[in-house]
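A.B. asks: Okay, predicted coordinates and the sequence, questions at the end:
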Amino acid sequence: MNPGLSRFASQLQQSSSQAHRFIKKLRYKETDHLRFILVHDAERNKNNSDTSTDSKYAMTLYKPLRLIEKSVAQIRLNNDKRQSIHVLSQNAKGYAIFMGINQGGLKNSEINDIRAQFIDVDFNKISERFPTQALARQRLKAIQSDPAEQIQAFSITKHASGQFQLLVQRTESRIRKLKKAFIAKHWPLIKDTMIVETYSGFHIYWVIRNGAVSKFVPIQNALVNKFHSDPMITNLARVMRMPGFYHMKNPNRPFLVRVVHWGRKQSFTQNELIRALQLKP
């Protein structure tokens, strides 16, 4: 294990059973087959790859829940060649661990069981597109002049569409402040949810029972609008970061992804969620 991970050995031990509890919280049965995608964090970030698609920086792994070890330090998953892969070792090499949330398969068309509605709230970056470079620079100047913002890095690049992409990355201290502000603002709406903290923000889950596949995407879009979360997190076969493993975009400063709030025991129905949050799917 690399030096960065060894510094967090005690933290890892404390959350060792989080991955298994997370899976059980999503109502997976012992006989259900789970799918995982391991993606190299640094290379994915460099190439702007999507975790929901395979690439040379990704590997797809499987295992039935009944055979998944309860300690993250012991978990081994199988690839298409039936080889056993030690997941934590891959995590130490820079691979992030993602799991499919809904049940059924690898493609949107194969999903047949909704396990949760969820959002990804990301405070790490500001990403916007503009028709001209001048407008992108104008927006950057406005961000830089905001006394509340703390910027670590920025870039303006020309997108394939012809537009100009502005990417601003915030400092860790700014991210921590935004995390606290988000929880304080939205706590009445998310106190019954399962909340996973990542380096960049939060993954928030409303565990669903008897969910309709046809309602999933409209509710996801409504949640994005409600919480101003990542608009990409709407497809049925979406994979999300697993708690109990490290976020490795910066290998020198690994961040342990962990559940910080388990929420209520009883799952939601989709209609209950719509009423409770006054969503407009």
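C.D. replies: Okay, I see it. These figures come from a predicted structure and were not determined experimentally.
A.B. asks: hey, let's count contacts and neighbours off CA atoms from now on
C.D. replies: OK.
A.B. asks: quick one, strands of the stretch 151-281 of the chain?
C.D. replies: Per DSSP state E, counting those that start in this stretch, the stretch 151-281 of the chain carries strands over the ranges 151-158, 164-170, 194-197, 201-207, 239-241, 246-247, 255-256, 258-261.
A.B. asks: next, the one to line up against it:
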Amino acid sequence: MTQRRAKGSAPVQLYSGHAYRFLEKLGCKPNDQLHFLLVSDSKGKNRGHSFATELPAITLRKPFRSLEKLAPRIKLFSRRNKLVNVLWLNKKGYAVFVEINGRESEKDSPFNAIRAQFIDVDLNKISARCKTKEQIQQKIDAILSDPSEQLQSITLTQNKNGQYQLLAQRTRQRVAELKKQFLNKHGERIKDTMIVETKNGYHIYWIMQDGNINKFVPIQKALAQTFDSDPMITNLSRVMRIPGFYHMKNPESPYMVKVIQWGREKPFTQEELIKRLELKPAVTSKIKQKRRKLHARKTS
């Protein structure tokens, strides 16, 4: 009698080494303490029960030197120092995220390493915010009149300030088309990057060496503007989905997050990235203060 293979087991075996290699590619050192965040991916529905319940976020950690090399074997320490199997929680509906940049040690300690500059290209959603119902209706009409668009849902809400918020979600077929278009359009500019494919788009990483922490946020903002990607992906503590685990927003159709391009061996410098992509990062207030102090010394 043949054993029935569990749903999604083949992708797990195929991409089981992606999580470790992803972190290795980011330049994680043996003594680096890695910080993970697990959050509910299935909108609060706890499968296996007849009722809906909120799945609490879980913070986990482990030194890179102790991390298992295959996703099914990865066990991380909880706040109470208990080891938990990450793939088991992932299949229960938790999305698996990892903090990209490096901290000195503990979760609340300062950052001391810029491992990458990166963007989140989400091709699934169309969002808009307008002051009046007439304006938001014009946005809806424009979307519906576009013959190339394929939508599975449109949601309209009104916030406390009276503004109307539109959120339209595209079909899987349309997202697949837009993925191809994005790669064709930006292929030359992202040919040396590490690319993680998610259900709704791509996470693209420029691996860094000797990155200046003060330059991180301005470069993030400039990258988001250049690639029309998520403008919220700018903070030092940003967590991103880790490959080798499932996107579980639709538990009946889990999607394996995976690396489709590992990128070049030599890391980028921030200066090289700015020059290559012709970025125009805004000068932060801290850098302005340093320049003013330096100028004052020279003129005194």
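C.D. replies: On my side now, so go ahead. These numbers come from a predicted model, not from an experiment.
A.B. asks: Just the TM-score for the two chains, thanks.
C.D. replies: Comparison of the two superposed chains (TM-score structural alignment, normalised by the length of the first structure) gives a TM-score of 0.92, and 267 aligned residues with a Cα RMSD of 1.6 Å.
A.B. asks: on that earlier part again, mind putting the strands of the stretch 151-281 of the first structure into a markdown table with mean neighbour count and distance to residue 46 of the first structure?
C.D. replies: Shown next, in a markdown table, are those (neighbours: other Cα atoms under 10 Å; distance: least, Cα to Cα, whole Å):
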| stretch | mean neighbour count | distance to residue 46 of the first structure |
| --- | --- | --- |
| strand 151-158 | 14 | 13 |
| strand 164-170 | 20 | 13 |
| strand 194-197 | 21 | 23 |
| strand 201-207 | 22 | 20 |
| strand 239-241 | 22 | 18 |
| strand 246-247 | 27 | 15 |
| strand 255-256 | 20 | 18 |
| strand 258-261 | 19 | 24 |
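A.B. asks: among those, which is nearest residue 22 of the first structure?
C.D. replies: Among the strands of the stretch 151-281 of the first structure, the nearest to residue 22 of the first structure by Cα to Cα is strand 258-261 (7.9 Å).
A.B. asks: post-alignment, the closest one versus the second structure, mean distance?
C.D. replies: Taken over the aligned residues, the distance from strand 258-261 of the first structure to the second structure averages 0.2 Å (mean Cα distance after the TM-score superposition for the first structure).
A.B. asks: what's the matching range in the second structure for that strand?
C.D. replies: Strand 258-261 of the first structure corresponds to residues 258-261 in the second structure, going by TM-score structural alignment.
A.B. asks: Export the strands of the stretch 151-281 of the first structure as TSV, with columns for distance to residue 84 of the first structure.
C.D. replies: Output for the strands of the stretch 151-281 of the first structure, formatted as TSV (distance: least, Cα to Cα, whole Å):
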stretch	distance to residue 84 of the first structure
strand 151-158	39
strand 164-170	37
strand 194-197	27
strand 201-207	28
strand 239-241	20
strand 246-247	20
strand 255-256	24
strand 258-261	25
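A.B. asks: Residue 17 of the first structure: which of those strands is closest?
C.D. replies: strand 258-261 (10.4 Å).
A.B. asks: residues in contact with the closest one?
C.D. replies: Contact with strand 258-261 of the first structure is made by 15, 18, 22, 193-198, 242-245, as judged by Cα atoms under 8 Å, 6 or more residues apart in numbering.
A.B. asks: which pair in those residues spans the largest distance?
C.D. replies: So, the contacts of strand 258-261 of the first structure by Cα to Cα: farthest apart are 193 and 245, at 20.6 Å.
A.B. asks: more neighbours, these two?
C.D. replies: More crowded of residue 193 of the first structure and residue 245, by other Cα atoms under 10 Å: residue 245, with 27 against 20.
A.B. asks: which residues does that one contact?
C.D. replies: 12, 72, 88, 91, 96-97, 256-258.
A.B. asks: Contacts only, for the residue nearest to residue 205 of the first structure when sequence neighbours are not counted.
C.D. replies: Nearest residue to residue 205 of the first structure in three dimensions, chain neighbours excluded: residue 118, at 4.4 Å (Cα to Cα, 6 or more residues apart in numbering). By Cα under 8 Å, 6+ apart, the contact set of residue 118 of the first structure is 203-206, 220, 223, 233.
A.B. asks: tell me which of those residues is nearest to residue 67 of the first structure?
C.D. replies: residue 205 (24.6 Å).
A.B. asks: can you give me the helices in the first structure?
C.D. replies: Assigned by DSSP state H, the first structure shows helices spanning 3-6, 9-14, 18-25, 41-47, 87-92, 133-144, 172-190, 213-227, 270-277.
A.B. asks: looking at those, which is buried most?
C.D. replies: helix 87-92 (a mean of 20; mean count of other Cα atoms under 10 Å).
A.B. asks: how big is the offset of that helix relative to the second structure?
C.D. replies: Overall, helix 87-92 of the first structure averages 0.4 Å from its counterpart (mean Cα distance after the TM-score superposition for the first structure).
A.B. asks: Need the residues that contact that helix.
C.D. replies: Contacts of helix 87-92 of the first structure (Cα under 8 Å, 6+ apart): 1-2, 5, 72-77, 97, 245-246, 248.
A.B. asks: could you dump these to CSV with distance to residue 144 of the first structure?
C.D. replies: Converted to CSV, these look like this (distance: Cα to Cα, whole Å):
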residue, distance to residue 144 of the first structure
1, 39
2, 36
5, 33
72, 41
73, 42
74, 45
75, 44
76, 45
77, 45
97, 34
245, 34
246, 31
248, 27
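A.B. asks: So how do I select the buried members of those residues in ChimeraX?
C.D. replies: Burial among the contacts of helix 87-92 of the first structure is assessed by 16 or more other Cα atoms under 10 Å; the matching ChimeraX selection reads:
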select :5,72,73,75,76,77,97,245,246,248
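A.B. asks: Which member of the contacts of helix 87-92 of the first structure is positioned nearest residue 140 of the first structure?
C.D. replies: Set against residue 140 of the first structure, the nearest of the contacts of helix 87-92 of the first structure by Cα to Cα is residue 248 (27.1 Å).
A.B. asks: what residues are up against the residue lying farthest from the centre of the first structure?
C.D. replies: Distance from the centre of the first structure peaks at residue 134, with 32.8 Å (Cα atoms, centre = their mean). Taking Cα under 8 Å, 6+ apart, we find residue 134 of the first structure in contact with no residue.
A.B. asks: separation between it and residue 41 of the first structure?
C.D. replies: Distance, residue 134 of the first structure to residue 41 of the first structure, using Cα to Cα, to the nearest Å: 32 Å.
A.B. asks: Then residue 152 of the first structure?
C.D. replies: For residue 152 of the first structure, the distance to residue 41 of the first structure equals 19 Å [Cα to Cα].
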